[in-house]
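>>> Predicted model and sequence follow; I will ask about them next.
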Amino acid sequence: MLDPIDKFRGMKWRGEKITALTAYDYPTARLLDESGIDIILVGDSVGMVVLGYQDTTRVTLEEMLHHTRAAARGVKQAFLVADMPIHSYDTPAQAVETARQFVDVGAQAVKLEGGVSHIQQIEAITRAGIPFMAHIGMLPQHVREEGGYKVKGRIQSEAEALIADARAVEKAGAFSVVLEIVVPDIAKQITNAIGIPTIGIGSGEHCDGQILVTHDLIGLFPWFTPKFVSPEARVADEIRRAARAFIERTRAGGRI
């Protein structure tokens, strides 16, 4: 059987797009797995779309391990990656310990936010034999310091830093890199400059693959939808419709 990491690199060179979506529980993970998705990410976006936090900065390691454990039970074919939450990788030693905890609950790889700034942590994880997915561009765990979710790569110095980040994480052993809200032309440059796959989110069509938060894709979090998302379903509307129908039928004395 082909190693998943070799598979993704091969897909890049053949021009086959890599698909990735998030899951935080057993049924969602199982449904995505049965749909043929390549990568399932247990993202710290769970904080916003499941736990009701304002952003991802309040998500704890315990919460992420809980959701990773649940999602892992539903995955048979897809490659399962887990997000390392804020302050769970402040040092290389802590990063390795955290990564091992995720592997213990069923993750096949881990992801943390940062490029050159976190090379020591990334190298420690890959030296420990744990597959690693990088994440550069807009870093949601830094949203408070940045004052919002901002497009990256608009100015030359920022673009150069992103390319340097991408090359650094590749050299450190990452098998792929997420590019979040990066100017499409810069995302294309990065994709062409490195040998590992780029997985875009809000970064244009020239990445080697795409990832979305499943709740955004299926319209399950109607109170906010990123500008770059075109929902494929309106699940929130269906939930409301079903609930109202149940309420009406129950109050009318109908059979449940």
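Perfect, thanks for sending it.
>>> from here on, contacts and neighbour counts on C-alpha atoms
Will do.
>>> Check whether L179 sits in a helix, strand or coil.
strand (DSSP: H, G, I helix; E, B strand; the rest coil).
>>> how many neighbours does it have?
By other CA atoms under 10 Å, the residues close to L179 number 32.
>>> OK, contacts around G10?
Not one residue lies near G10 by CA atoms under 8 Å, 6 or more residues apart in numbering.
>>> and the gap between it and I18?
10 Å (CA to CA, to the nearest Å).
>>> Could you tell me which residues within whichever strand or helix holds E97 count as buried?
Per DSSP states H and E: E97 is located in helix 92-104. By neighbour count on 16 or more other CA atoms under 10 Å, the buried set for helix 92-104 is P92, Q94, A95, V96, T98, A99, R100, F102, V103.
>>> Isn't Q121 up against E97?
No - Q121 lies out of contact with E97 (CA atoms under 8 Å); the separation is 10.8 Å.
>>> Now tabulate the buried residues of helix 92-104 in TSV and tack on distance to A193.
Compiled in TSV, the buried residues of helix 92-104 are given as follows (distance: CA to CA, whole Å):
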residue	distance to A193
P92	27
Q94	31
A95	27
V96	28
T98	30
A99	28
R100	31
F102	30
V103	30
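>>> Looking at those residues, which one is closest to E146?
The shortest approach to E146 among the buried residues of helix 92-104 belongs to A95, at 23.7 Å (CA to CA).
>>> adding another structure so you can compare the two:
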Amino acid sequence: MIRFLAIVLISQSICAVGQSSQLARYQTKFENDVVAVYGVNLQAHASVPAFQSARDTFWVALTDSSLSFTRQQGKTDIRWQAGDTRFFPSFETNVLSNRGTAEFRGVMIALKPRSLISGACGCAENTARAICGCKGATHLEPLWALSLGEVTLAGTSLAAGESFRAAALRDDMLLVAVTDLDLTDLGSQDSESGERPVLHLKSGDAAWIPGGRHQFKNLDSAAVRFVTFEF
């Protein structure tokens, strides 16, 4: 009888793991010595342990969603729109739950160096309130920017054929696509071919762009959105 119960419990555990892997999935999108980027798909009403919780993390929503983060000091409920971005300090999140009726798709960016954001979060204006999770925060605007410690974040929306007004000197940056996008960089060109680089990304993909002069232009026939993290 004891042996039978053990077999049943093992079978149930295997089944639960299988169901969990179907309901939630982390997928590596990009990694270097500064960041590790993961795509997250979470079915309606499903939960998953917070991956890489030992590091400071940013979350970028790709879909409208209602989520719950179980944290050290309790539970935080968030209503997200696509493009919303949120910062969580290391060791602060344990479980992510989808409270909505549709699949959640998002991107998690784990910062490898320590103390890049240490003590930098504040609640002075709406962009900071939204990203730092302050009381009274609303959704982020289509265009926004915020410096947190040694990281500068920016959310950008470009209409079809639209570009930045001028080239600007930028630090090394991670670019996360909120929508599918095709971008060219009017501020740089390939040293061998002389052609301007073109970036093709699907929603949730990420690319590392070396520092230099950059002026992005949308090559798509529809508006595109992306979030950048400069280091």
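Now that the structure is in, tell me what you want to look at. Predicted model, so just to flag it, every value in this text is computed and none were measured.
>>> Report the TM-score for the pair.
Remark: TM-score between the superposed chains equals 0.31 [TM-score structural alignment, normalised by the length of the second structure]; 122 aligned residues with a CA RMSD of 5.7 Å.
>>> now for the helix holding E97 of the first structure, which elements pack on it?
Other helices and strands packing on helix 92-104 of the first structure, by 3 or more CA pairs under 8 Å, 6 or more residues apart in numbering; DSSP states H and E, are helix 61-72, strand 109-111, helix 119-127.
>>> who are the neighbours of the shortest one, in terms of helices and strands?
So that's strand 109-111 of the first structure. strand 79-83, helix 92-104, strand 132-137.
>>> For these, give me a markdown table that also has distance to A72 of the first structure.
Formatted as a markdown table, those follow (distance: least, CA to CA, whole Å):
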| stretch | distance to A72 of the first structure |
| --- | --- |
| strand 79-83 | 7 |
| helix 92-104 | 10 |
| strand 132-137 | 17 |
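>>> To V49 of the first structure, which of these lies closest?
Closest approach to V49 of the first structure among those is made by strand 79-83 (14.8 Å; CA to CA).
>>> what's the angle between that closest one and helix 61-72?
170 degrees (axes from the mean of the first three to the mean of the last three CA atoms, to 10 degrees).
>>> So which elements touch strand 79-83 of the first structure?
Applying 3+ CA pairs under 8 Å, 6+ apart, one finds that strand 79-83 of the first structure makes contact with strand 39-42, helix 61-72, strand 109-111.
>>> Would you confirm that S97 of the second structure contacts V48?
Yes - counting by CA under 8 Å, S97 of the second structure does reach V48; the two are 6.5 Å apart.
>>> Same drill for these two, tell me which one is more crowded.
S97 (22 against 19).
>>> Next one: that one from A24 of the second structure, what distance?
Distance check for S97 of the second structure against A24 of the second structure: by CA to CA, it reads 10 Å.
>>> Which stretches in the first structure count as helices?
Ranges of helices in the first structure, per DSSP state H, are 4-14, 26-35, 46-49, 61-72, 92-104, 119-127, 143-146, 156-171, 184-193, 214-217, 235-251.
>>> now the ones you listed in JSON lines, with distance to V81 of the first structure?
Output for the helices of the first structure, formatted as JSON lines (distance: least, CA to CA, whole Å):
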{"stretch": "helix 4-14", "distance to V81 of the first structure": "12"}
{"stretch": "helix 26-35", "distance to V81 of the first structure": "12"}
{"stretch": "helix 46-49", "distance to V81 of the first structure": "14"}
{"stretch": "helix 61-72", "distance to V81 of the first structure": "9"}
{"stretch": "helix 92-104", "distance to V81 of the first structure": "9"}
{"stretch": "helix 119-127", "distance to V81 of the first structure": "14"}
{"stretch": "helix 143-146", "distance to V81 of the first structure": "22"}
{"stretch": "helix 156-171", "distance to V81 of the first structure": "17"}
{"stretch": "helix 184-193", "distance to V81 of the first structure": "21"}
{"stretch": "helix 214-217", "distance to V81 of the first structure": "15"}
{"stretch": "helix 235-251", "distance to V81 of the first structure": "25"}
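>>> Of all these, which one comes closest to L80 of the first structure?
Closest to L80 of the first structure of the helices of the first structure is helix 61-72 (CA to CA; 7.2 Å).
>>> Okay, angle between the closest one and helix 92-104 too, please.
In terms of direction (the same axes, to 10 degrees), helix 61-72 of the first structure departs from helix 92-104 by 30 degrees.
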